[in-house]
Each structure stands twice: as C-alpha cells, then as structure tokens.
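Student: just to be clear, the model below is a prediction. Sequence and coordinates:
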Amino acid sequence: MLGSTSCSQQQSQELIHLQSDPPVAGELQHHQLLLTCARYISQTNFTAAHRIATILSANSSPSGDSSERLIHSFTKALSLRLHPPSPNNNNIITENDDAILHASYLSLNQVTPFIRFSHLTANQAILEAIDQSHHNNIHILDFDIMHGFQWPPLMQAIADRHPPPTLRITATGTNINHLRITGDRLAKFAHSLGLTFRFFPLLLPHTNNNNDNMNDEAETVNAIINRLSAVLILPNETLAVNCVLYLHRFLVNRDKLCLLLRKIKSMNPKVVTLAENEANHNNSIFISRFNEALNYYTAVFDSLEATLPPNSRERAEVEQVWFGREIADIVAAEGEHRRARHERFLSWEMMMRIAGFQNVRLSPFALTQAKLLLRLHYPSQGYNLEVVNDCFFLGWQNQPLFSVSSWH
C-alpha cells in the first residue's frame, strides 16, 4: 500500500513538472512525452495518460515539421486508444475506406521509393527466374494487385525478347470493380506492346472486415486457400507468385499463415517474391510495440521531410492516411482487432523455410538497379541499401524500413 502511494505521488509530480514546463519544442522531449503517455496507458493510469495526451495535442500539428506531424499522428493514436470507438466499429481500417486507401497508395507510390523499390526488385527476381526456365509462357499470381503499377515495366522487358513470351496474370483483390479496371488498363498496355496477355481476377474475402476473433481470421485464410485451388496452373508455363506488403495481415494466426505458405509451395512456383515492412509491430506487449513503432515512423517521417517540399499535398495524404492509419492500428488496437502486424525479415525467413522454401540470391544487377532508382528519383543521402542473407533492405539513415527477398 505504501509503494502504491509513493508511485501515485511520483506520477503527480511528473504531471506537475510537465504542465509547468514551457511548450514542448524539441523532438527528444516529444518522444519522452509520448513514451510517458504510453507507459501510463500500460499501467492503466488513464487519467495521467489523458493529461499528457492533451499537452501533446497542444504542441503538435499535421502541417508542422516532421517532428510535429509525427507527434500529431501518435497523439491521435493514443487518444483513440484512450477513447476507443464503439464495439460495432472497433477496427481502425474498414471496408468503407477502400477508396481513401487506394488514393493514398497512389501518392505513396509517387512520392516515396518504398513501393517502387519493392516492385523493381521483385520484378528483377521474376525476370531472372524466367531466364532460368525453358518455358515461353509466364504466369504471375499477384496477391493484392492494387492498381497494377508493378507490371508495365516487366511487360516492357519481356516484350523486347524474341520471341516475346505470353503473359498471364491471376490477380487477387477484395473489390471486383477495382480488379476489372486494373485488368483493362494492363490489357491495353500489353496490346500497345504487341504482347499476348490474359488477366484473371480472383476475388478474395476482405481481411479488414468486422472479424472479431482468430477463428474468423482463420476462416478467411481457409477461404483463400480454397480459392487458390481453383487457379489453373498449366504445365508449359513458369509460375511466379508475388507477395508485396501482403502476408503480414495474416500474422494474427501464424499457423494458418504457414498453411497458406505451404499451399503456395504446393503450386510449385519458380519464384516467390516477398516484400514487407522491416519492423516488429506484432509484439503483444504494448509499450514494446509502441517504442518500436515510434522509432520506425520517426525515420519514415524524416525521410519524407528531407525529400518533399513543406506544402506537398501528396506527402500529407501519405502521412495522414497510409502511415497514419498504420500508426493508429499499431497503437490503438489490441488483440485480434489489430491488423498492422509487421515483423522483421528474420521472422519471415523462418516461416518461409518451415513452409519448404529456400532463399534465391538476388543478383548484383538487381542491386545496381535499386541504387540507380534511388539516385535518379530520390537523390537524398539519407536512403541506403543493404544486402543481408540474400535479402535487400531499404532504410533511412540507420533505420531499416523495408525488405525484399525471393524464394523457391
């Protein structure tokens, strides 16, 4: 009882000190306040956490510098955790947000190297797998194709070959209209190249719906596995499976994710490309997950600050919608409701090996291409590329942000 009183007195003194200080100005002070607020939440001292969140709100802005914008996003997430939505709307990302998320994805692809780096490196791995194959027909199974930005450069590359191979894409998604629009766009581009091309949409269940427990999530994975059984695999074609920023959403049930990986392995692909956030946002301990997210997104926001003008509309959209929603989900959601479950490459490496896959070494040419992409389009000294265990890592300063690897 005496220890509890002492702890309460210490917290009160901390709050008095914080409230008596002048407005917070430094990034280090911002981070300290955020961590203190998160610590109070982990201790269920919601009154103290709310007071600090109020101080943070007064000292942050979505239109300030990178530190202020970061503090704004994390404060919103902490406030959402302190005042969660109703039980009928307990997911941070919902089906109704498809249009907003697709628009922010367009901006993400335009103003950051993250998506282009993943696509470019994955495409090179696919091209090299094709070169090692004796077939002149290519089949790509693309999980969550989105707008299909990845494929025109690859289509151009294979169209220049003599004779050009045929290309078939089986594209998964959760919105049939988006899939059809993407398919029509790619078909027109293939026609302009004189490339024989076929597109097959494969509608999958939505993973960001109102599922409230792991059993529902497991049923989603079961449904995906069953629908993959309907994918036609021809004996005279090279199969490539593309998983860019996709598989992490199934980490809520690791056993089911491993079943999905084994199903993909059973399809006998020549190559599987894998791109994921290089972070551990799947820690069940809130304060550890929060600290990891704070370090990770500090680097992300700093990279945007260094490479984009202050009034960039696209940057604001990427920060507030794409990354802002990731932050909100990592910080505010808990248990089975949390969807953003990124893990580091070492974890993916273990799961891929358990499923029967082996690393495919990415070529020196792929590394040269990735470096050229950064130098030409994102000429900042802050971005860096590293190769570890046959995996490419794109980072900002000393913080790895994304990994791309290929498997067979």
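Tutor: That came in fine, so what should we check first?
Student: can we go C-alpha only for contacts and neighbour counts from here?
Tutor: Will do.
Student: run the chain-centre distance for stretch 325-343.
Tutor: 12 Å (CA atoms, centre = their mean, to the nearest Å).
Student: flag every buried residue along it.
Tutor: Of the residues in stretch 325-343, 325-334, 336-343 count as buried by neighbour count, 16 or more other CA atoms under 10 Å.
Student: for stretch 186-197, same thing?
Tutor: So for stretch 186-197, counting by 16+ other CA under 10 Å, buried means 186-187, 189-190, 195, 197.
Student: which element is I16 on?
Tutor: helix 2-20 (DSSP states H and E).
Student: tilt between the helix or strand that that helix is followed by and helix 2-20?
Tutor: The C-terminal neighbour of helix 2-20 among helices and strands, as given by DSSP H and E, is helix 27-42. Orientation check (axes from the mean of the first three to the mean of the last three CA atoms, to 10 degrees): helix 27-42 against helix 2-20 gives 140 degrees.
Student: tell me what helix 27-42 is packed against?
Tutor: helix 46-58, helix 66-82, helix 286-307 (3 or more CA pairs under 8 Å, 6 or more residues apart in numbering; DSSP states H and E).
Student: please, where are all the strands along the stretch 51-200 of the chain?
Tutor: For the stretch 51-200 of the chain, the strands defined by DSSP state E, counting those that start in this stretch cover 137-143, 166-173, 197-203.
Student: which residues touch the first one?
Tutor: For strand 137-143, contacts defined as CA atoms under 8 Å, 6 or more residues apart in numbering pick out 130, 165-173, 236-244, 246.
Student: could you measure from Y105 over to H83?
Tutor: Here the criterion is CA to CA, to the nearest Å. By it, Y105 lies 28 Å from H83.
Student: neighbour count: the two, which is higher?
Tutor: Y105 (18 against 12; other CA atoms under 10 Å).
Student: once you drop chain neighbours, what's closest to that one?
Tutor: W322 (7.1 Å; CA to CA, 6 or more residues apart in numbering).
Student: structure two is appended below for comparative analysis:
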Amino acid sequence: MSCQEPEFVTAEDVGGFDDLWSSYGFYNEGCFEKGAPLVLNDQQLFSDFAFMDDMHFDSISSAISVAAETDQPASNSELLQLDEKSTPPLPSKTSELLSKYQFKFNARSGEKPNESIERGGSKLSTEDFMRIAASFFIQLSTHKDCNPFMLNNQFGLSFSGLSSAEIMNVELAILLFSAAEKVSQQRFDHGTNLIKECYKLCSKTGNSVQRVVYYFADALQERIHGGKGTVVKAQEVMKALLSNHPVHLATFRSLPLEQIMQFTSVQTILDNLGSAKKIHLIDLSIKHGLQWTILMQALSNSSSVDYVKISAVGTSEEEITSTGKRLTSFAEILKLPFVFKPVIVSDIKELKEDMFKIEETETIALYSSMDMNTMIIKPDRLENVMKVIRNLRPQIVTVVDVEAKHNSRSFINRFTEALFYFSAFFDCLENCMRGDERVRMIVEEDFFSPGISSIVAAEGSERVIRQVGIDVWRLFFARYGLVEAELNQWSVYQASLLVKHFACGESYSFEVNGKALLVGWKGTPLHFISAWKFQ
C-alpha cells in the first residue's frame, strides 16, 4: 500500500476516530501514551445481552410459566446478567504486541527487512493484524492531524518489526475501521470513498486479511444501500447449514472442529444411557449423520441393547431418507438392531412430541447441532422446540452451537465482534484447508459472506443471523427446567489428542466455561459443546 494519500479519500473521510471505538467500549483517558493499556468500559458489555429485546422473550409465556413452577426467576434481567468469566479478552497493547516481533526480528541476524516476522514459529494471524490495526486506529484518534496512509512514517518505531507486506495488511484493516466508523455515523459519502479504497487493495482470492476485509467491505456497502437482499441470502445459508450440503463432508475431513464437537457430544450421550435396552436418539438436523456411526460402533458389541432408533427432524424427506439408508446399511454391517424414522415438518413450529412415537420403555437422548441460533429470529419456533423437548424429557440433551456475540442492537458492537470472530475463522480455514482452496472459497463466499452481510448490513427483522454464546443460552435453558450436565471428560481429553493428527491442530484451543467446552482457534472461541438434564 502506498504511503501517499489515496486519490479519492479526503482528510474528512478518515478523521474523527473517537466515536467508533468509544462506542465499543475502548477509550483513552487524555492523550494516547505508547504502551498504555486499553480500558474496557464494563457497562458497554451489557448491550451485547440485550438480544432478548429483539427476540421478544416476554412473549414466550410457557417459559415464564415454567420458571414460576420451578422457582426460577423469570424477569428479563436474568438474561442481562454477565458472568465475569465471559468478558471478552482485551486486544494486546500495541507496543507490547509489536515488541515481541521486533525482538524476534532483531535477534535473527542477517534477516531481510521484508521477511515475515514470526512469533513462536508461526506468522502473524489474521486476528493479530486486526488487533494491531485496532490499536493503531485508537492511536490515530488522538492525532487528528495524522494521515493514516502514511503510518509507516508517523509510527515508524512501532512498525519496525513488520515487513512491508504486513504493514499493508495493517493499513488495509485501518481503512476498514475508518469506513465502518463513517457508516455508523451515516456519513455514507465518506464511507463509500473508504470502501472503494478497500476494494482496490483487497480481494476474495487474496490473503486471509484481504478476504476478510473484502467481505466486510461488501457488508458495509450493503448497509449503505439499505441491506436489501441480505434476508434471502442469509435464509439460504441457514437452510444449507441444516441440510445435507456436500461442503459439510469436505470441511469434516479438513477441520478437526466438527469431529471434536461430534465425538464429545456422542460420548456424553453414551455416558448417560446407562443400561438402557431401547435407545431413542432424536436429531434436530441430522445432515450426513456421521456422529451416529460413532455411537453405533460403541453399542454394536453390547448384547443388552434391544435396538437403537434414530428420529431425524427436517424439511427435506429426500435428504433425510438418503441419510437413513446409509445409517441402516452401516447398522446391518455391525449387526446392530436399528430403526430409522424421518420426522418431516415444513416448519419447525409444527413439530409435536407425538411425531416421535415414543415407546414407554425407551431411553431418549436429544442432539442439537447448530439449530438453536437459527431460531433466535423466530421466537415462536424456538418456544415450540423447547416445549417439545420439555414434554419429551430426554435423559440427556447435547447442544453444539456458535460461541459468539452477534446479536447486539448496536451496529458497532456487532461489526467489531463479527470482525474478530470471522478473522479467527478465516485464519483457521487458511491454515487447515491448504490444498483444498476450492472448498475453502465455497465456505467463505457461500456461507460466511451472507452471514457477515446479515450481521453488519441488516437491522430489525431483516437481520436473520443472530448468534449468542453459552452464557446467554445457559440462562435461557434454565427457564425450561434444564440444568447443565458434565461433559464426558475422557472425550475432552481425546479431543485434545485428535487435533494433534492434523497439521493445524496445535492452533486449536480448548476452554472450560461452566460445564461447557469452548473450542476455538488460537484462543478465540468459535463453538461451544454443552450437555443438559431436566431437574
């Protein structure tokens, strides 16, 4: 990136940096001092949990009545409580972060200035670049006369540990932050100018930073134009996520993430079946059903099992029947008594407990993977599913979902949370799907891009992608009498061993939150795995 000011960007386009980051809770007391810590305004965090205002949780009468019956508090403040452990990590201090690279750079004799700086044997991650850019963005807020396109000159000391290519990544991210600020202020002319400059330097086929900026610039542009078209695209993505899409298998092979979540969930279900003879498994969106082959293998040597029944919920009879045939064939090979039952509904709000044909002596387990967050925008569907689960009263419920805060009513909060979340995910795909770039591009363009657009560009009922983390779901599930159960600890240990078989495995991170397990990339949580029982 040139250090000269771009042709179409004025000083006014890039000026006034305070508003964006002060809105998100980062602020400087007086002038910025190099190495000074960034302070997080705790009060701002509560806006992330205002999602129930959008969901109209007050209308979920059954949840409130159950709360009354079980002596659970039913006030809305329940969902506004913030566990201190869930506070998002602060970005690294700029001088502290860069000094590590500078030390590595200085320690390596004869290194060329344009070589990538490494820390612990790995290059800067996509999220690292975003954090560095965010810190410089804050510095610029106290230097109104600064030209952000000449950062290498004005902050040369801080940039001394970065290569020219890495500096371009940082400057590109700063352009994106500047554009987001202008869009948040509805200064669309200035925002458009900055987005144009982003497009000149980014691409959906470029490096991971360039790809992230490309899709977020697209989303900002859509927001300027009223967010039209984001609903249809996002709804298509949600359908694909819950369907038997071919990309699921491809990512399953390349990413240990899905395998970890499935293995841990199934092992926890097995732990809670006890000596059950008639096992009834309910899957809210079975997809390829690979997780059940793990369970079937584990049960195949048990002479005490009369049968295993799987009830698969979905809208496509063709896809579910295809999955059922594969699982039936697998059970025959194992000589395991097996029943597969499709439960076809055109809309999840039509789901009823009598559709599952429960036998009196059956032990029920329910599995939900990426289902709950798709229903946040549709509280009547979510209410219906929870009522069905409560009436079925499974022995164990396992829930796997997104660990994110993409449902704030504040545009800036959503933009920032989404940017760091997807930066980590893009970095994960970049590292784990080398040699399978075609599938990676499909995931990013067909799945991630519409989600980013919905989160950033849309408002109100048009914003159909709304994701919250385990802390919020924990409070919500409690209203229906569900309490968190222990995950199988052996499976958690096995998960840590599993990732070692992947070239990118050392970058996966595991964190216990309550009794749930957060699986992330380089310390940034991406998904949670949890188990639940009725009181």
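Tutor: Nice, I can see it. Remember, it's a predicted structure, so these values are computed and weren't measured experimentally.
Student: picking up where we left off before, looks like the residue nearest to Y105 of the first structure contacts I100 (just checking).
Tutor: No: W322 of the first structure is beyond contact range of I100, at 9.0 Å (criterion: CA atoms under 8 Å).
Student: of these two, give the one with the bigger neighbour count.
Tutor: W322 (19 against 12).
Student: pick the most deeply packed of the helices and strands packed on helix 27-42 of the first structure.
Tutor: Mean neighbours per residue, mean count of other CA atoms under 10 Å, is largest over those for helix 66-82, with a mean of 23.
Student: measure the mean distance from that helix to the second structure post-superposition.
Tutor: Here the mean offset of helix 66-82 of the first structure against the second structure after fitting is 1.9 Å, by mean CA distance after the TM-score superposition for the first structure.
Student: and that helix, what does it pack against?
Tutor: Checking 3+ CA pairs under 8 Å, 6+ apart, helix 66-82 of the first structure ends up next to helix 27-42, helix 46-58, helix 286-307, helix 324-332.
Student: quick revisit: which one of the buried residues of stretch 186-197 of the first structure sits closest to S42 of the first structure?
Tutor: L186 (48.5 Å; CA to CA).
Student: the closest one against Q150, yeah?
Tutor: No: L186 of the first structure is not in contact with Q150 according to CA under 8 Å; the separation is 10.4 Å.
Student: among the helices and strands packed on helix 66-82 of the first structure, which is nearest N384 of the first structure?
Tutor: So among those, helix 286-307 is nearest, using CA to CA, at 11.2 Å.
Student: relative to the second structure, what is the average displacement of the closest one?
Tutor: Looks like 1.1 Å for helix 286-307 of the first structure (mean CA distance after the TM-score superposition for the first structure).
Student: which other helices and strands contact that helix?
Tutor: On a contact count with 3+ CA pairs under 8 Å, 6+ apart, helix 286-307 of the first structure meets helix 27-42, helix 66-82, helix 324-332, strand 391-396, strand 399-407.
Student: tabulate those (JSON lines), appending distance to T121 of the first structure.
Tutor: JSON lines is the format used below for those (distance: least, CA to CA, whole Å):
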{"stretch": "helix 27-42", "distance to T121 of the first structure": "34"}
{"stretch": "helix 66-82", "distance to T121 of the first structure": "29"}
{"stretch": "helix 324-332", "distance to T121 of the first structure": "24"}
{"stretch": "strand 391-396", "distance to T121 of the first structure": "8"}
{"stretch": "strand 399-407", "distance to T121 of the first structure": "7"}
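Student: which residue is nearest the centroid of the first structure?
Tutor: Centroid-nearest residue in the first structure, with CA atoms, centre = their mean: L245, separated by 4.6 Å.
Student: can you tell me which residue in the second structure aligns to that one?
Tutor: Matched by TM-score structural alignment, L245 of the first structure corresponds to M370 in the second structure.
Student: same check on N137 of the first structure?
Tutor: With TM-score structural alignment as the criterion, N137 of the first structure pairs with K278.
Student: and its match, how many residues sit next to it?
Tutor: By other CA under 10 Å, the residues close to K278 of the second structure number 20.
Student: how close does it get to M355 of the second structure?
Tutor: 18 Å.
Student: quick one: contacts of stretch 505-517 of the second structure?
Tutor: 85, 256, 470, 484-487, 496, 499-500, 518-525, 528-531.
Student: rerun at 7 Å
Tutor: By CA atoms under 7 Å, 6 or more residues apart in numbering, the list of residues contacting stretch 505-517 of the second structure from outside reads 484-487, 499-500, 518-523, 528-530.
Student: in the first structure, which residue range corresponds to it?
Tutor: On the first structure, the counterpart of stretch 505-517 of the second structure by TM-score structural alignment is residues 380-392.
Student: now the matching stretch, how far from the centre of its chain.
Tutor: 17 Å.
Student: cool, stretch 401-408 of the first structure as well?
Tutor: 13 Å.
Student: check stretch 184-199 of the first structure too.
Tutor: 28 Å.
Student: and what of stretch 442-456 of the second structure?
Tutor: Averaging C-alpha positions (CA atoms, centre = their mean) puts stretch 442-456 of the second structure 12 Å from its chain's average.
Student: that concludes my questions; thank you for your assistance.
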